[in-house]
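Q: mind folding the following:
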Amino acid sequence: MKCRNIFSFKVYKPKLYLPITTHKHYSRGQALSLMDTGSASNNLGRDNMERKRCIFWLPKKNRFCSNSPLNGSSFCGNHSSRSYEQWIPCPIDPSHSVLEQNLKGHVKRCPLLKQAQSLSLQPFYQKGINAGSDGEEQEEEERLGVDGSRLPIMTVSSEMKRNAVNKMSVTEFCNLIDKIESLHESLCKDIQDSFQMPDVCSLWIKTRVEERKLPFQEKHISQQASIVGNLENIGVLKKSLGRKSSECEEADEEEEDSAPAVIEFGAGRGYLTQMLADCYGIERVFLVERKSYKLKADRSLRQNESLMLERLRIDIEDLDLNAVESLQGVPFVAIGKHLCGAATDLTLRCCFPPKNRKDNSEPCNAKSNFGGLAIATCCHHLCQWKHYTNKRYFSDLGMTKKEFHAITWFTSWAVDANHGSESDLPDTSDCRSHLQSIKEQSNGYANGVEKVIADMEAAKRASLGFKCKWIIDMGRLMWLREHGLDAKIVKYVPSTISPENHLLIAR
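A: As a prediction, the model looks like this:
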């Protein structure tokens, strides 16, 4: 007898809705040619009206933006043209902008509001303590919003800096370049190479390579080792600390002379600190970083039972070192390899409490808990006049805030392409002869500075960019010396490894 399966069900097969692929894909060149010929409104417009998507071309993804356009526009909110008078940085997180009239409502529902509130409750949080409050930036009055509320001073973006440079006259531009050449020639003398590779670091690297435990590119190894080696050269780190205390008869005596705490600013994943802790037996480590990262070195560091590790998740601008309970009364060494732009200036201020800064009328006592520092400067195009430590230095050189921002923008030319080593670039005489020819032909540049820059050779732009980097860093160096520190600036790796090869060291 054949049994009927009472548990048989009809299988439901849902319909599969495939994405619409009828719209035509344009290459970047095709898109630009269509726009140039004026047929973009007929071709791109009709095509994107059908699929209702933004027509902004994304070259890296080789496609158009997939966001929905704004009403009455062919572009989405991210790619529509913005007026800097209407869009302002969010006071909670300046990485995104909001319309000025929407600011009051946005700050109540910003996705990062809860995170910012929790971070602000930390005992060592003090809003803007390291932002630069020496009184010189009071010229930048805070703007009033539409509702009468005070708005934060807008960060000067690279685009705004470029536009300001392009608005210069050809004569003003040439005079500024000539001033940069003269300043570099007089200020940046006898800068030495200091490529270090301590024996203890070399042994550490060899072991890691053999065990395949290097979670980063090998070029970072030489940078980290040289930073550590330069600290050792100025006497901040003791060579004998590379050995275990049980192997050193006088370890206890020498540990008393060493800095028992290391603070890595802009720590990221913390691999610079890991090399320092493994090679020199550091006992206390503080990692300062405002973002969260995966694959951090923390797990490996915590396996060392003799090491005390503390990660401070906070913006350097708001960090009060005096309020860190476990750091009170403890000498420290400050290090940093990822301090982009103004982060270097924020770190320098952070190392010295406000009462110990030269800005104030009180006596300067910078060496209270400070043991030394080694900071690799980079991304000078992100520097801001508001945060720069030594505004007086630029003012004494006859430089204005506008010229400072122009100089910071010029620094991007040093790293925008492969120009070989810095020593292969044109010298000052070549650049000045080029400037003279521009001045003589100033009437021929109808399009102004933008045309002058476009006609400059890439090598000459790169040479100018490197000189601007040195001028900015020399101001920081002088600021450290004004605080009674023995400070200098060196090239810590060859420019073939990284064009960002300036290292500020002090004790």
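
Q: every contact and neighbour count from this point should use C-alpha atoms.
A: Will do.

Q: tell me where the stretch 1-150 of the chain has helices.
A: In the stretch 1-150 of the chain, the helices defined using DSSP state H, counting those that start in this stretch lie at 28-37, 40-51, 103-109, 113-120.

Q: quick check: buried residues in the last one?
A: Neighbour-count burial for helix 113-120, counted by 16 or more other C-alpha atoms under 10 Å, picks out Leu119.

Q: neighbouring contacts of that helix?
A: Helix 113-120 is contacted from outside by Ile92, Val107, Tyr125, Gln126, Arg313, Ile314, using C-alpha atoms under 8 Å, 6 or more residues apart in numbering.

Q: go through the helices of the stretch 1-150 of the chain and name the closest to Lys402.
A: With C-alpha to C-alpha as the measure, helix 103-109 is the member of the helices of the stretch 1-150 of the chain nearest Lys402 (27.9 Å).

Q: here's the other one to compare against:
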Amino acid sequence: MSTTFLHCKYFVKRKKRYCKMLVKSGEEYCGEHQMSSSLTKARIPCPLDPKHTVYTNKLQSHLRICNARVTTVPSYIEKNINVGQMEYSSASDMLSPYQILSTLPKNKVLEVITKINNIYQNNVHISEKFLSFPVVEQELECHSEYGNKTRKHLKQTSAILGYLNECDMLKADTCFIEFGAGRGQLSCWIAEATTQLNNCKILLIERASPKHKRDNKLSKTSDRIQRIRADIADLVLEKLEVFSTVKNVIGITKHLCGSATDLAIRCMVQSTLTKCKSTSLLFTFCCHHKCTWTTYTGKNFFQVTIFS
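A: Take a look at the predicted model:
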């Protein structure tokens, strides 16, 4: 009587346990550890990256899509163009650009704290405004089964669209750029909100390749949406064709973490599009603790206003 293995029978020596991958019906090993002597089922290390294996009969098709393949760098990619520069006053600063708070004189720390408090009290005026957008609100009303996480993100999307609408940014002849687009939920709602407007484009920028992208459902029936896989640090906007037929360019973010927000700001400001197009920004911030001094766009404020 043969034994059925639900999990792969291969013993991983490095981890001192059996492989936890599930196997196909009638098989004892997962695809990665397939030990069949049949030529069509034999697996070999990928020639481009030996960290993973591939079936010999599918080698050629795999080489065309393998993530390790050498690809031509697009014209709109220029390494670290939006990163900014680190200013060094000495060789020691170059080795250690960050100062530990406990090494600074106490009076200097207190002086900086006093300056920050005075600047906040005299110049920062925060007001609250809760906006929404009918199309997204209708989605919430029609789907009471949505969980708290889904409803939270839809509420945030509704608010962003509400601000776009109030600031007269939902208009024709416009390209909306979503930096750090993820699965593209916000962009898809912008596409929905601008359906009746002429010549509206949506550009999604994301360095990862997430599954279940919402824009895939729209791209089959519309050429308005374009997704580019790129790091914001390397992106040169004016070299993209999508801007050639529009008059307005609007940059948008939703939960763009830390220094990525600075990269997106610099990407927009440094672009020559600001000279020939009407450009606007509507950014929502996230994860301030992930900001870095090198990429930070407000260095002058700290150096002149606070530390001078």
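
Q: what value does the TM-score take for this pair?
A: Superposed pair, TM-score by TM-score structural alignment, normalised by the length of the second structure: 0.68. Supporting alignment: 252 aligned residues with a C-alpha RMSD of 3.9 Å.

Q: using CSV, lay out the helices of the stretch 1-150 of the first structure together with distance to Cys383 of the first structure.
A: Putting the helices of the stretch 1-150 of the first structure into CSV (distance: least, C-alpha to C-alpha, whole Å) gives the following:
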stretch, distance to Cys383 of the first structure
helix 28-37, 33
helix 40-51, 39
helix 103-109, 26
helix 113-120, 24
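
Q: out of the contacts of helix 113-120 of the first structure, who's nearest Ser395 of the first structure?
A: Using C-alpha to C-alpha, the shortest approach to Ser395 of the first structure within the contacts of helix 113-120 of the first structure belongs to Gln126, at 29.0 Å.

Q: circling back to that earlier point, quick one, which of the helices of the stretch 1-150 of the first structure is nearest to Cys468 of the first structure?
A: Using C-alpha to C-alpha as the measure, helix 28-37 is the one of the helices of the stretch 1-150 of the first structure that comes nearest Cys468 of the first structure, at 34.2 Å.

Q: just give the closest residue to Ser278 of the second structure, not the sequence neighbours.
A: Leaving aside its sequence neighbours, Ser278 of the second structure sits nearest to Asn248 (C-alpha to C-alpha, 6 or more residues apart in numbering; 4.7 Å).

Q: count the neighbours of that neighbour for me.
A: 21 (other C-alpha atoms under 10 Å).

Q: report the secondary structure state of Lys291 of the first structure.
A: Three-state call for Lys291 of the first structure (DSSP: H, G, I helix; E, B strand; the rest coil): coil.

Q: now do the same for it: its match in the second structure.
A: Correspondence of Lys291 of the first structure to the second structure, assessed by TM-score structural alignment: Ala208.

Q: can you give me the strands for the stretch 201-308 of the second structure?
A: 225-229, 248-253, 256-257, 278-282, 285-286 (DSSP state E, counting those that start in this stretch).

Q: tabulate these (a markdown table), appending distance to Lys149 of the second structure.
A: Converted to a markdown table, the strands of the stretch 201-308 of the second structure look like this (distance: least, C-alpha to C-alpha, whole Å):
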| stretch | distance to Lys149 of the second structure |
| --- | --- |
| strand 225-229 | 25 |
| strand 248-253 | 19 |
| strand 256-257 | 18 |
| strand 278-282 | 23 |
| strand 285-286 | 17 |
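
Q: so which residues of the stretch 51-200 of the second structure form strands?
A: Counting by DSSP E, counting those that start in this stretch, the stretch 51-200 of the second structure has these strands, from start to end: 53-55, 174-179, 200-206.

Q: go through those strands and pick out the most buried.
A: Highest mean neighbour count of those: strand 174-179, a mean of 25 (counted as mean count of other C-alpha atoms under 10 Å).

Q: packing partners for that strand?
A: strand 200-206, strand 248-253 (3 or more C-alpha pairs under 8 Å, 6 or more residues apart in numbering; DSSP states H and E).

Q: that one vs strand 278-282, what angle?
A: 40 degrees (axes from the mean of the first three to the mean of the last three C-alpha atoms, to 10 degrees).

Q: what's strand 174-179 of the second structure aligned against in the first structure?
A: Alignment of strand 174-179 of the second structure against the first structure: residues 260-265, by TM-score structural alignment.

Q: and for the matching stretch, what's in contact with it?
A: Here stretch 260-265 of the first structure has contacts from 270, 273, 282-289, 316, 330-336, 338-339, 347, using C-alpha under 8 Å, 6+ apart.

Q: change it to 7 Å
A: If you take C-alpha atoms under 7 Å, 6 or more residues apart in numbering as the criterion, stretch 260-265 of the first structure is touched by 273, 282-289, 331-336, 347.

Q: so how far is Ile316 of the first structure from the residue minimising distance to the centre of the first structure?
A: Closest to where the C-alpha atoms of the first structure average out (C-alpha atoms, centre = their mean) is Cys340, at 2.1 Å. For Cys340 of the first structure, the distance to Ile316 of the first structure equals 12 Å [C-alpha to C-alpha, to the nearest Å].
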